[in-house]
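Undergrad: after the sequence you'll find the predicted model.
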Amino acid sequence: MRKKNKRKLQLTSESILGVGDSHRHRGGKEIHGCHGSGDRHLSIERAKKASKSGCITDPWGSNRRRTLVVAMVHLFLFVGKGERVDYGRQELVIEALESIRRACLSSRLQQDETIFQGLLAVMPALLRSNGDSVLVRSISLVEDIVLDSYQFLMNLIRETSVLHKLLVHLGSADEDIQKQVCHLISTIASCVHGKEILCRLGATQKLMYLLFMVTEPIMDSINGKDVLRLSSNLLSNGQKFLCSSVLCSLSKLTLNNVSECLGTVWQGCQVSALKPLQNVWTFFRNTSLYPVDDDEIRAVAKMIVSLTMELESLDDEFNDSHMKIIDDLFGKEGEFTHFWDEHWEQYPSLISEGVLGGELRLDLFKSWQIDGDPFFLRKLLTRSTTCPPFSCDKVETSHIFKEIEEDIGRPIIFGQDIRLVKSVCSAGCSQLCSIHSVHEEDYHKVIRAENMNNAEKVMYADVETCVHAYEMGYTIALRGLEFRCPHVAAIAEALAICFGQATVGANLYMTPSNAQGFKPHHDDHCVLVWQIKGSKVWKLWTPKVPLPRLYSQHSGIERGCTDEEDFCKVSLKEGNILYIPRGFPHAASTQTRSQTPHVCSEQIKSTQRFTNCSRGSESCMISRGYTDKIHDSTPTFHSDSRCVNMPNFFQQVLEDNIGQSLHITFGVEVEPPFEWEGLIHMALQCWAAEDKDIVLGRKVLKAEGCETSGTKSKYLYLGLLHVAVRQCGDDCSTFRKACLIAAKPPFGFYGINEFGSTFMALIDNVANKASFRKALNIVLTAIDTPDSNSLDWMHWMHNISGAQDSTIWSDPVTFFHSTLMDDEIRYKRLEDMEIEFSQMKDSFILCANYAQASDVFISLLQKYRSVRQKYMKGMLYLHN
């Protein structure tokens, strides 16, 4: 009985095809088939004719599902049991595939697991076919069904053996097959799970290799040549389309997934892939020979940055190259020592012509091709992309990359990367007036007004717009020069190591003749102004607020300063360097000496109010023999190792024709963790982590265990003590000075032990000045102020604290609010809370450990510096 049923089943499947000793039953009638050796050939001929007529179908043509089943059975028959499709059946297989494709797309069938599994079962054999046409049609069919059926896509993703065989064909010699595989990869990568499987199977590495192979003619031609002069015939039409397909696949595969994709690439391949990726990016970014979608080429940029940021390359030792840079900038040991002791964070200083040596500037001239190019910046801007900012307190590479990923590879952005600005008279005069009647005019606002309906034009800065603005008298200010030029990056790195800071930024300013870019202002970082070409007149005023913190906002800094008194004027020539400490108001222009100062009626009305400029003094506690340097004297400038008072400073004759100017500013940014105040915060955290049992009143607060009210009290007072330390820093500028314990000057005359007395003096300041009521008032004000960011400065401390108290730093306002609302705390008398706060403060003062805090300081600085260096090198790879 079993044998009979098995034979009947075989006959039924054969009857569908009409072959062998079959009987086909239609409507109850018996139809006899043909017999003999020609039966199989005849059925194949019938299938062939049916395929040409449109699709293989039953006589009525109404049952589309049965039509699809018939075509699938034909496909199984033609493929056979072998691993490959032989040459004799390739045409029939192609016709069956086309029939299946037409049936699927025209019928919009319900998702059928049987059909899907059948097609996937035969795919390995199809993908092993000897015929290129079969491969192309098979892959195309799968892509069409995937686009039409999410269920089939999920089934395909589970069949890793099919995907593996599919990826093998990226190495095919046939461009059509490679393109079809790329298209299918792009489709599968639209699913998150599909991306993960493809990456795990090595799709990223195979696509990168294919990209390098297809662009090999470009790579051979790009070496030693200007990419703008390359021929458009380097690639054939087929190579152009294949290149676009590969880039599209990489774009879809790496979308919001770059780090994960590249993590599956062999590490040795990651390093070797950087240069080819850079060449591909450089070529397609800077030429219009081959049209490529922006998102596709930006995928290459993201891979470059991601790969570069994963490389371990931190070098914070002061080596010979750094020594040479500092020597060129500051001169010999005696001159640098004088600058360090007498001017750093105290008074402006001028380093004269000749000290620089000229080699650094010559390197810049060569790299930028300044000589012979009336507007070299055109080339620099053409090859520039945006350098996205990221959160300053992030120390994890992956977190930073996620933050900047969306903008990597985009054009330079107005306001973020570049500004076009000029100072004009508020009264509409043709000449500049004093600072009281001058305002800044931003060309971006002009563009925005003229292109309200063109968002891309408003956001991105094109080269011709910048050139036009420059010709109209606007200064071009380009941010992040250390990310775009390796020579500038080397100088910035040397300065950061020398001054013991995490980073030094570099901006480029190009000002036309007879113009002023920015109105008088102050910076929140120390600036080294390096005059590269031309010359520029600078005016400096005494500061009202000494040593402002980074990212701080002080309004009215320039008030009290007039053009008529209490300022100094100097003309910077090529090679000169002017050091301006943070907080000193300044302005620069290319105005000629022959111009007569112009006074507006508005200025005359307000001049009387500002005849005496404030010196900006402050009160700072003096203890243990420590004397804080107070900014209450007229600034002194340094020139040729000689100091002179500000009113008589550089009585030099300015050139009659200043002309155009090009200068670079190096900003030494003292970030909150690396001020002296930051070191005190670190000492406080070290003490809190070590002192497990803190006695407050009659209670012993445990630092470990469940979060009881006692534990909350401990963290409340700890947070308030940090706020009180911040308040001490507001009142005393020494807290805001750069902590130099990690500085590595070229002559090695500083060390950690040199600063112990400074640390203890600041601890004494906290002991005497830290106020519970002031700290509590600051916290309550932050809680009562909607969208307050007055406690955001605490965020960086999550990098030095444990997971248990991380809530304080991630959202301090919410922490303080919830803790103060705790039942046991909210009903406490204010006097009792103040006593407990004082007990905690006294315990910290007695146990503050300078050596321990210094270790934390240096460790955190290395983390900051490491991630900044990785970001910088990633951006440099995009620009060079």
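TA: Yep, it's here. Here the structure is a predicted model, which is why all the values come from computation and not from measurement.

Undergrad: only C-alpha atoms from now on, for both contacts and neighbour counts.
TA: Will do.

Undergrad: what is the burial count for the residue lying closest to V292 once chain neighbours are set aside?
TA: With sequence-adjacent residues excluded and distances taken as C-alpha to C-alpha, 6 or more residues apart in numbering, V292 is closest to S244, at 6.3 Å. The tally of other residues near S244 (other C-alpha atoms under 10 Å) stands at 21.

Undergrad: any idea how far W281 is from S244?
TA: Here the criterion is C-alpha to C-alpha, to the nearest Å. By it, S244 lies 13 Å from W281.

Undergrad: middle-most residue in this protein, spatially?
TA: I404 (3.6 Å; C-alpha atoms, centre = their mean).

Undergrad: now do the helices in the stretch 201-350 of the chain.
TA: Along the stretch 201-350 of the chain, counting by DSSP state H, counting those that start in this stretch, helices occupy 203-214, 216-222, 237-254, 258-263, 267-286, 294-310, 320-330, 333-342.

Undergrad: how distant is the fourth one from the center of its chain?
TA: What separates the centre of helix 258-263 from the centre of its chain is 16 Å, taken as C-alpha atoms, centre = their mean, to the nearest Å.

Undergrad: output the helices of the stretch 201-350 of the chain in a markdown table, with distance to S818 appended to each entry.
TA: Formatted as a markdown table, the helices of the stretch 201-350 of the chain follow (distance: least, C-alpha to C-alpha, whole Å):
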| stretch | distance to S818 |
| --- | --- |
| helix 203-214 | 48 |
| helix 216-222 | 61 |
| helix 237-254 | 42 |
| helix 258-263 | 38 |
| helix 267-286 | 47 |
| helix 294-310 | 39 |
| helix 320-330 | 50 |
| helix 333-342 | 47 |
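
Undergrad: thought H32 was touching S15?
TA: No - assessed by C-alpha atoms under 8 Å, H32 is found out of contact with S15, at 10.1 Å.

Undergrad: so between those two, which is more surrounded?
TA: For H32 versus S15, neighbours defined as other C-alpha under 10 Å are more numerous around S15 (17 against 12).

Undergrad: how close does that one get to I31?
TA: 10 Å.

Undergrad: below is structure B, check it against A:
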Amino acid sequence: MDRSSMDRKRKMKKREERGDEAAADDAPPSSSTFDRHVFPILLAAAQTTRQSSNSCSAARLLRRVLSRSPRVLSPLPDSLTALLPLLLSSSCSSVAAVSCEVLGAAALRSMEAAEALASDRGIASGLATALGSRSQRVTEAACNSILDLSASSVGREHLAASPVLPRILCLFSQAETIFGLVHSRSAKCTEIPTEGNKILCLIIDTMVLLVNSCKIDNLQNLQQELVKNVMPLLYKIWKKTQLLKSSTDCDKWMNQLQSKEYDISEAIFRLSIDLASPACLEPDVVRRSIFGQTVSGFENFVLAYWEKSPNLYRRKQNTQNDNPVFTALRSAFNLRAAPDAIIDSLIKGLVSCPAIASDELDINSFLNEVHDSLGDSVKYRQDIRVMRTPEPSDQTSRVCVMEEHFFNDGTVFMDEDAFTEKCKHAFKNGYSIALRGMEFRSEKLATIASALADLFGQPSVGANIYFSPARSQGLARHYDDHCVLVWQLLGCKKWMFWPNPKPLLPRLYEPFDPLDGTFDENSARGEVLLEGDMMYLPRGYVHEARTDVGESQVDAYADFSLHLTLAIEVEPPFEWEGFAHIALHCWTEKQKLENSQFIEPRGEAEASFFAIVLHVAIRSLSDNDPVFRKACMVAAKLYSPSPCTAIHSEALRSSQRSTFDEILQKIDQKCSMKEALKSITVAVKGRNDEPFQWMSWLRHLPQQGDADHRFDFCNIFRALEELVEAFNSNPEQALADSTGFKSRFCRSIVYEDACKSFEMLLGMYRTTRNQYMKGMLALHGAHVSRAVENSSWRKSSCSG
């Protein structure tokens, strides 16, 4: 037989073999056919530990399943689904990669299939193993499969709660191309290979998607050490992305990266909110640094000055270095530099801090509202103000002089360098620079503000910085709706302030009254604050401040001033009015629980209606009674390490208890249930629920009983309608019963029970505020200082 005949026979035999295979592939697939022909080989391949003929056969079979029998994927046979965890974990890169492709293709066939596959713990574990492969092909296939499975929110949440998330974080921290990018000082992308670019972008996209899909509770389960390792890298990627977007050389790189800048910033925010805080100052250290070393200093301040009158604390120059809080503040800024350098240290690297709702206790809700603006450039008025108050003319009263602003309201400063130069120019022309939210931008200020909030038993304390040139006034004469501690850090400043002429303290979120002639100009008091001095100003005290410069000074930069204000803002639930509402709610719910076996549902509903009427009556009384507006400090962190300090702490606690007794007496004697019912009736008739929107924060308090009888305090109008209808059936009896309800509350409420509910609510507020603080600190680079260069941890193994 000649060679040509032999070649023809071999080719015919191959065509026959290919035809048999094609016929088998083209036949309508069924689960039994799959189990009989494919399953045995896949099972053998899944159990092999090295590259073998079985593994190669499995890879070919899977490839055919993917490319030539699409109907097998809709849905996947149960036997294949059961094998996928082993196939995804195969040491054969071809098997693992093709298994990932099969999984991704099946997910794209059906949303229901994607959700079912994503919820399979075995498949999630297999994907986590595939992400740990040394093969770039497997890593790429695994990432693509995860993205395919994440087409729905359900799929994303399942994968984010699985071992896939810690594994992708570990993979991100180990990727060599990431280190090449974050350490590159160039905006050009040519230093990074194309393939490295592709896999880097894929890893980032997968990780960011899962982090932003993960519930906060699940994020809290991640190992802190892993998150700490990821944070500096992710932050630098985010900053590099901001740099690259202005480079025309990086279009291809940016097109490969699907994550937007705000997606990366949200991932940074989310990962940071459960990281352990840096070594923070204890409330007792802050207490002694601010209010003196004596054991009674803070208690005396609260009893004598708090929300009553200003007080000045002079610091001796030779003792300032021994004050840990003052030392921490001075080290947070470059205070010995020239003004331009100080402005650089204040402004460079700032991002906008969007406001969080006063009664927001779910950080997820906040993120849903602002996710596409996290990490934005600073915005005028929201984050920074640059202003000056001119000298009045001879014919103009200083009280009428308004401040001038260098920028327009709402201006967003995209070019940081140009913005910084404009601020320096404004400073030289007499404008002061004011930065709000410094507790979100500096870890040292964050620890001080947090400790002070604990000390006063409040949700948070704000920190603002004011940098003023010589012979100038920044803010015009005004008053604040919060108490402030003014700490002079550099230079000196002269303060003028007037007593509050009104008996009622101003409240947060209420409109400011215009300044007029109701206060006596001659009653002004003046104080010059030197470096280290601190002054307390209660809310409602009208004041103004100027840099105090002698006439002999001619240097334009002489005697400039930098001071910090620590704003103790009393949120509505933490005034004494709020404590009264909490006490009423706590007592009502306790009555329901204790009498649940004896009260009919109708009686339970009536008790809830009586409570609503009394809430409205208490609110009405507080509008005109100064005591209700004062801060409640039953949760203040008072330390009692010795019998001596215990005596002083007990004096403050006794004062708080006495205030509560006074409030109960006022409620019993002055709260008019009749007027409260009348105001509710008028509002219902007029379809106006605005007077009752303040109740929304009560939704955070637990409610007992049937869900149908629980009030929705965010949508109270329906309950008010039912209340009016029920009370109108017998008005006189309803009024008598509600008045009796009020008297029973005032007689039988247990102070300690109310304190527990108050502290519980405060803890919820503090948790959310701390999460927000940590997230914003991370966006200001708080975790970048943990040296990325020390990469020894990258060589250690990462467990999923």
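TA: Received it, and whenever you're ready, just let me know what you need. Just so you know, these numbers come straight off a predicted model, no measurement behind them.

Undergrad: if we can go back for a sec, which stretch among the helices of the stretch 201-350 of the first structure approaches T734 of the first structure most closely?
TA: With C-alpha to C-alpha, the closest approach to T734 of the first structure among these belongs to helix 333-342: 14.9 Å.

Undergrad: centre of the chain to that closest one, how far?
TA: Worked out by C-alpha atoms, centre = their mean, helix 333-342 of the first structure lies 36 Å from the chain centre.

Undergrad: now do that helix: which elements does it pack against?
TA: Helix 333-342 of the first structure is packed against no helix or strand, with contacts defined by 3 or more C-alpha pairs under 8 Å, 6 or more residues apart in numbering; DSSP states H and E.

Undergrad: 10 Å instead?
TA: Other elements packing on helix 333-342 of the first structure under the criterion 3 or more C-alpha pairs under 10 Å, 6 or more residues apart in numbering; DSSP states H and E are helix 320-330, strand 349-351, strand 636-639.

Undergrad: touching the shortest one from outside, list them.
TA: With contact meaning C-alpha atoms under 10 Å, 6 or more residues apart in numbering, strand 349-351 of the first structure is reached by 329-331, 335, 339, 342-343, 528-530, 570, 572, 575-581, 635-643, 650.

Undergrad: swap in the longest one?
TA: Surrounding helix 320-330 of the first structure, the residues in contact under the criterion C-alpha under 10 Å, 6+ apart are 331-333, 335-337, 339, 350-352, 354-360, 490-495, 497-498, 528, 530, 575-577, 745-747.

Undergrad: how close does the residue mapped onto the residue nearest to V292 of the first structure from the second structure sit to Q256 of the second structure?
TA: Using TM-score structural alignment, the equivalent of S244 of the first structure in the second structure is C201. Note on C201 of the second structure: its distance to Q256 of the second structure, by C-alpha to C-alpha, is 6 Å.

Undergrad: which parts of the stretch 1-150 of the first structure are strands?
TA: With DSSP state E, counting those that start in this stretch, the ranges of strands along the stretch 1-150 of the first structure come out as 23-26, 29-32.

Undergrad: pick the most buried one from these.
TA: Comparing these by mean neighbour count (mean count of other C-alpha atoms under 10 Å), strand 23-26 comes out on top with a mean of 16.

Undergrad: okay, that one sits on what stretch of the second structure?
TA: So strand 23-26 of the first structure sits over no part of the second structure, by TM-score structural alignment.

Undergrad: from the contact counts, what lies against that strand?
TA: helix 2-17, strand 29-32.

Undergrad: quick one, which of the ones you listed is nearest to D764 of the first structure?
TA: helix 2-17 (95.7 Å).

Undergrad: you'd agree I16 of the first structure is up against L68?
TA: No - using C-alpha atoms under 10 Å, I16 of the first structure makes no contact with L68, being 12.0 Å away.

Undergrad: mutual contacts of those two, please.
TA: H74.

Undergrad: which one of those two has more residues nearby?
TA: Counted by other C-alpha under 10 Å, I16 of the first structure and L68 do not tie: L68 has more neighbours, with 24 against 18.

Undergrad: how far away is the more buried one from R26 of the first structure?
TA: 18 Å.

Undergrad: likewise for S790 of the first structure?
TA: 85 Å.

Undergrad: for G710 of the first structure, same thing?
TA: 88 Å.

Undergrad: cool, F518 of the first structure as well?
TA: Taken as C-alpha to C-alpha, the span from F518 of the first structure to R26 of the first structure is 91 Å.

Undergrad: repeat for S639 of the first structure
TA: When distance is defined by C-alpha to C-alpha, S639 of the first structure is 108 Å away from R26 of the first structure.

Undergrad: before we move on, what about C191 of the first structure?
TA: Taken as C-alpha to C-alpha, the span from C191 of the first structure to R26 of the first structure is 44 Å.

Undergrad: with K569 of the first structure instead?
TA: Distance from K569 of the first structure to R26 of the first structure, by C-alpha to C-alpha: 105 Å.

Undergrad: and for T337 of the first structure?
TA: 105 Å.

Undergrad: got it, and A851 of the first structure?
TA: Distance from A851 of the first structure to R26 of the first structure, counting by C-alpha to C-alpha: 96 Å.

Undergrad: also S810 of the first structure?
TA: On the measure of C-alpha to C-alpha, S810 of the first structure and R26 of the first structure end up 76 Å apart.

Undergrad: repeat that for A125 of the first structure.
TA: For A125 of the first structure relative to R26 of the first structure (C-alpha to C-alpha), the value is 33 Å.

Undergrad: can you find the partner of S272 of the second structure in the first structure?
TA: Using TM-score structural alignment, S272 of the second structure pairs with V305 in the first structure.

Undergrad: was I right about its match contacting Q869?
TA: No - if you go by C-alpha under 10 Å, V305 of the first structure and Q869 don't touch, sitting 11.9 Å apart.

Undergrad: overlap in contacts, these two.
TA: Joint contacts of V305 of the first structure and Q869 (C-alpha under 10 Å, 6+ apart) are M875.

Undergrad: of the two, which one has the most company?
TA: V305 (27 against 22).

Undergrad: which non-adjacent residue is nearest that one?
TA: Spatially, and ignoring its direct neighbours in sequence, V305 of the first structure is nearest to G874 (4.3 Å; C-alpha to C-alpha, 6+ apart).

Undergrad: the one you found against M309, yeah?
TA: Yes - applying C-alpha under 10 Å as the test, G874 of the first structure and M309 come out as touching, 6.1 Å apart.

Undergrad: spit out the residues that contact those two alike.
TA: By C-alpha under 10 Å, 6+ apart, the residues touching both G874 of the first structure and M309 are 303, 868.
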